[in-house]
Every structure is written in structure tokens, then in C-alpha cells.
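> Okay, here's the prediction I keep looking at, along with the sequence it came from:
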Amino acid sequence: MTSNHQEQECCDRAAWVPALLQVSDPLFPTGAYAHSMGLEQWAATCQFKSGDDLVQFFQEHAGPALARLELPYLRYVRDAIVAEDWATVLELDAEIDAWKWASEIREASISQGRGRLRLLKKLWQASPEIETYSAAFATGRARGHHLVVAALQFELLNVPNEAGLMTYAYQSLANFVSASIKLLRISPESAQLALAAGLEQLPDWVAASKQVEREAAGWFAPAFDIASARHATAFSRLFIS
């Protein structure tokens, strides 16, 4: 095989990259900037003040939650989409809704999912998967969680499974970093150092998530959830609830 043919084959295999970059960019309007993803009251409770505190949060909560709950469910949803098993997709959507019992976390997920779904419909109008899920959402049979819409998006774009898991995990950490700049008043440089520290462990969290069977999936963090639930009645806050 000539070098030109090899280069063309490589480009063909990576045809999903430009679209993935578009839908993963902060410019993609999902409304994530308006939510703290539960971090606001937790940061106040734990008196977070620095990028090091954010790194500790990644290690003790955000990373394990990705490995034990979010990434496994992303995989289950995508497998169900591939199998055209929409009953299971909706069942998984309902399970995700139940796991996110604190309104701050649940509503942020639904808000992001709704925004992403709306724009995906405009970008890829002919997608039967998007239309099927949109119809279920419109009739109240689907909750519209961001994780489910992300799985739809990755399958629509033919993103390899590993790249989809990595991308979703990166976006999750980046959302916390974006919120921390306002909450902790850390510099953009400190925020990037914290993100880099989280990304060093991201491959391990992704690898661990692949070993989690559905009956064992879950992440129990009652103190974090309780702090998140207090957000709605907090005296002052930077993010919506």
C-alpha cells in the first residue's frame, strides 16, 4: 500500500473527528455554563479554595462517579441504540433519572440534554435515531438526560466507543472546571493544571468503567447529593437550580 493510500485510509477512518470536535466544543450551546453540576454547595460545604481542592474532588468523587455510573450507563445506552432496543433506552433513561435524585444535578442533566437534542435535530435532520428519541421525549416517555443524547450523538457520528467514553468524561471534568473558575475564583492557569491532573487519570477511569456490569453500576455519595439538594434553597448562589 502506498503512503498516499495509507493517508487516505487514515483520513476516512477519522471522518468523525471534525463533527465530534464541533459538538464537544464549549461553543456548542447546551447551556452547561449555567449549571454547577452540584459543585456549588459542595465547594461551600468543604470550603474549597484552590485548584488542589478541585483535583481532590476529581479523585474522590467526579472520577469514581464517571467510572462506576456515568460511563457504564453511556455504554449500555449506546449498545441499546445499536440494537434498536428503544424500550431499553427509555428504561436506562429512567434509571439515570432515579440516580440523579438531587434536583440541581437532575435538572442540569435534562437541561443540557434538551439543548443538545434540539441542535442535533437541526444539524442531522434525517437521523431516524434522533427522531425516535425526540418523539419519545415530546410525549414524555423519555426524560432527555444529557448522557442519553450524548450516546445518540456518538452513534450518529460513528465515533469509536473508546473515543466516545473519553469525550464524555472530558466534558464532565471540563464542566466542573468551568464552574470552579467562578466558584473558587482560581485563575485560568490553575484551572488548566487541575484539569490536566484529572485527565492523567481519565484513561484509568474509562478502563474501569468497561468492567462494570449493569446490575453492579452505581455511585453512592449521599453527602454530595445532600449538599446539591440544598442548592435550590440556598441564600445566595452563582448558578441556576
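Yep, it's here. Residues are numbered from 1 along each chain as shown.
> For the rest of this, base every contact and every neighbour count on C-alpha atoms.
Fine.
> Next, count neighbours for Val177.
Neighbours of Val177 under the rule other C-alpha atoms under 10 Å: 25.
> Give the full set of residues in contact with it.
For Val177, the contacting residues are 54, 191-192, 194-195, by C-alpha atoms under 8 Å, 6 or more residues apart in numbering.
> Now do the same contact list for Ala197.
Listed by C-alpha under 8 Å, 6+ apart, the contact set of Ala197 reads Val55.
> do the same with Ser134
Ser134 makes contact with Leu117 under the criterion C-alpha under 8 Å, 6+ apart.
> Okay, buried residues for the host helix or strand of it please.
Assigned by DSSP states H and E, Ser134 belongs to helix 128-138. By neighbour count on 16 or more other C-alpha atoms under 10 Å, the buried set for helix 128-138 is 129-130, 133-134, 136-137.
> And for stretch 82-94?
Quick answer for stretch 82-94 (16+ other C-alpha under 10 Å): 86, 88-90, 92-94.
> Which of the residues you listed fall within strands?
Among the buried residues of stretch 82-94, none falls in strands (DSSP state E).
> And the residues you listed, which is closest to Ser24?
Nearest to Ser24 among these, counting by C-alpha to C-alpha, is Asp93 at 21.2 Å.
> ok, back up a step: so which pair among the buried residues of stretch 82-94 is furthest apart in space?
Farthest apart among the buried residues of stretch 82-94 by C-alpha to C-alpha are Trp86 and Ala94. That separation is 12.3 Å.
> Just give the number of residues close to the residue nearest to Glu40 when sequence neighbours are not counted.
Spatial nearest neighbour of Glu40, chain neighbours left out: Leu183 (6.7 Å); criterion: C-alpha to C-alpha, 6 or more residues apart in numbering. Other residues lying near Leu183 total 22 when counted by other C-alpha under 10 Å.
> Next, the buried residues of the strand or helix carrying Ala108.
Using DSSP H and E, Ala108 sits in helix 103-123. Residues of helix 103-123 classed as buried by neighbour count (16+ other C-alpha under 10 Å): 103-117, 120.
> Against that first model, consider the following:
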Amino acid sequence: MGKVRIATGVLLVTLVTAAIGYTIASAVLTYQDLGFGAEFDFAYIAQNYLAILDRRPEDAQLIHLIIGSFAAAGMMLSLALSGSALTRFGQTHWQTAREMKANGFFGAPGTGFILGKLGSPKSRAKYICSKVFPHALIVAPTGRGKTTGFVIPNLLTWQGSAVTLDVKGECFEATARHRAAQGDKVYRFAPTDWEGKRTHRYNPLLRIFELKDPARQQMELQLLATLFLQSDNDRVQGLLKGGIDLFVAAGLLAFQRKR
């Protein structure tokens, strides 16, 4: 919000409240001079102001007090509101190319998130990329290009490690080979992919199996079972406890048989 707009708004609010004060002052003097049965005359003060100022100084002071009070109240209210807006939003505006350069938004791809481009996708315009502001939140409906326009380009250019929630698997298909060619180790973890595609695996029991102390193995199995076997239904807590004991017993038996 610019200073000119703020000043204009304050002036307009002050004039409006002063007009309200003038209306009330006109009503007071009209009924005072002509009685309550008289018709309200909006122009009464304007037509008789000089005479009132010369012959009735007390009424003139009353007029000034009413109009001035309303005008002052309007000015203070508008200043308070404009000050709140300035405090909340500051001088908010879209950055120009010069401001973006000064604020470090033209960094090299891979040093931060690529957020966009100053020109069309095929142009040689500069990328909008900043390592000064490392966080980004992308919000858009389904099918609007979040993956193809943001996730995949950043996976192709980002020079550090990345953990990606890739529900459809399209990010892996589009970027895994390139990341591997750059020297990165790429792991695809999809334990529920029943079609037999390549996936890495994780066995939470393997770490417990490698422990040497049977008592510690039992404790770790109980902790693992407590994490896996949970329910908010109080009626099944007894059954759940039995399931945990059965899980621990089966795990210890598998460890003894080395299976």
C-alpha cells in the first residue's frame, strides 16, 4: 500500500466523518432554532454560517466542536487501520527482475529449488532459483503439473541427496537413470508393488536377529510388536496383548532356527 493511497484514504475518511458531523450539527441547530416540528434543513448551517459566527459565537463553537470531533475521530480511525495494514503486509509487491537479482533469486540450478523461469519453458531466460530461501510449498489441484513442473526438474538438477514420496513411480522412471549417471545411489522402496518391478527391501527383524543377547532380542521384538500391533478399541486390548506375545515367541523361534 503506497503512501499516496494511504494519504488519500485518510483524507476521504476524514471528509466523510466531517460530513456526518456537519449533518448532526445542522440537525441540532435546526431543531434548536425552529423546534422539533420543523423540517430538517441540510443547508441550514451553510446558509447561515456567517450570521451564526458573528451573532451566536456559542452556537458557532458547538458547530465547530461537533464537526471537528467527527473529523478527528475519522482521521484517527483511518490512521489506525492504515497503520495496521502497513504492519501486516508491509510494502508488498511482485519483485522486479532487478530486485530478484539483488535478493539472490538467480542462483545456479542445483543450488536450490528451481521455482520457475522468467521466460517461456524453451527460452534462454534465467531460472528462478535461490539457496537463500531453501523451503518451498507448492499447492495446486491434481493434474496441474506439480510433478512435471517442479518435482522432476528439481530431481534432475539438485546436487544433494533427496527423499521423494513417489506414489505413481513416475519420478523414479524419469530421473533415476540420470541421478545414477551423476554418481548417486538410487533406491526404489515399493514393498506393496505386486507386479514384480524392481524394489529395495527392508527387514526390520534382521537388526534384531544380529543381536547376541537373547534377552535384548526379546525386548526389541516386544518393542517392534508394540509399534506394529496397535488399536484404539479398548475391547481388543486383551487380544492385542496375546498377539504381541505370539509375535515375540514366533520371532524368537525363527531366530533360533535361523530362518
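Everything's here; your move. Computed from a prediction, not measured in an experiment: that's the story for all the values here.
> Report the TM-score for the pair.
Once superposed, chain against chain, the TM-score is 0.23 (TM-score structural alignment, normalised by the length of structure 1); 73 aligned residues with a C-alpha RMSD of 4.0 Å.
> thinking again about what came up before, pipe the contacts of Val177 of structure 1 into a markdown table and attach secondary structure and distance to Leu156 of structure 1 per row.
Formatted as a markdown table, the contacts of Val177 of structure 1 follow (DSSP: H, G, I helix; E, B strand; the rest coil; distance: C-alpha to C-alpha, whole Å):
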| residue | secondary structure | distance to Leu156 of structure 1 |
| --- | --- | --- |
| Leu54 | helix | 33 |
| Ala191 | helix | 32 |
| Gln192 | helix | 31 |
| Ala194 | helix | 32 |
| Leu195 | helix | 28 |
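> So which of those is the closest to Ile81 of structure 1?
For the contacts of Val177 of structure 1, the residue nearest Ile81 of structure 1 by C-alpha to C-alpha is Leu195; the value is 31.1 Å.
> Check the burial of that closest one by counting its neighbours.
21.
> and what of Pro57 of structure 2?
Applying the criterion other C-alpha under 10 Å, we find 12 residues in the vicinity of Pro57 of structure 2.
> And for the one 5 residues further on?
Around Leu62 of structure 2 there are 14 other residues, counting by other C-alpha under 10 Å.
> do the one 3 residues further on as well
Using other C-alpha under 10 Å, the number of residues around Leu65 of structure 2 comes to 14.
> what about it, which helix or strand?
Using DSSP H and E, Leu65 of structure 2 sits in helix 57-89.
> Please apply the same query to Tyr76 of structure 1.
helix 71-82.
> Assign Glu200 of structure 1 to helix, strand or coil.
The three-state assignment at Glu200 of structure 1 reads helix, by DSSP: H, G, I helix; E, B strand; the rest coil.
> And it, how close does it get to Leu173 of structure 1?
Applying C-alpha to C-alpha, to the nearest Å, the value for Glu200 of structure 1 to Leu173 of structure 1 is 12 Å.
> Once you drop chain neighbours, what's closest to Leu155 of structure 2?
Closest residue to Leu155 of structure 2 apart from its sequence neighbours, by C-alpha to C-alpha, 6+ apart: Thr175 at 6.6 Å.
> In this model Ile152 seems to touch that neighbour, though I could be wrong.
Yes - with contacts counted by C-alpha atoms under 8 Å, Thr175 of structure 2 reaches Ile152, the gap being 6.9 Å.
> quick one: the helices in the stretch 1-150 of structure 2?
In the stretch 1-150 of structure 2, the helices defined using DSSP state H, counting those that start in this stretch lie at 3-34, 44-55, 57-89, 97-102, 146.
> right, so of those helices, which gets closest to Gln237 of structure 2?
Counting by C-alpha to C-alpha, Gln237 of structure 2 lies closest to helix 146 out of the helices of the stretch 1-150 of structure 2; the figure is 43.2 Å.
> Same question for the helix or strand that the closest one is followed by: list its buried residues.
Counting by DSSP H and E, the next helix or strand C-terminal to helix 146 of structure 2 is helix 152-157. Across helix 152-157 of structure 2, burial judged by 16+ other C-alpha under 10 Å covers 152-157.
> Looking at these, spot the one nearest Leu77 of structure 2.
Using C-alpha to C-alpha, those come closest to Leu77 of structure 2 at Asn154, 48.6 Å.
> how close does the closest one get to Phe255 of structure 2?
Relative to Phe255 of structure 2, and taking C-alpha to C-alpha, Asn154 of structure 2 is found at 44 Å.
> Same question for Ala18 of structure 2.
Distance from Ala18 of structure 2 to Phe255 of structure 2, by C-alpha to C-alpha: 89 Å.
> higher neighbour count, those two?
Shown here are Ala18 of structure 2 and Phe255; by other C-alpha under 10 Å, Ala18 has more neighbours (22 against 17).
> Buried only: go through the contacts of Val177 of structure 1 for me.
Buried members of those, scored by 16+ other C-alpha under 10 Å, are 54, 191, 194-195.
> Among the residues you listed, find me the one that's closest to Gln153 of structure 1.
Distance ranking of the buried ones among the contacts of Val177 of structure 1 against Gln153 of structure 1, using C-alpha to C-alpha, places Leu195 first at 24.2 Å.
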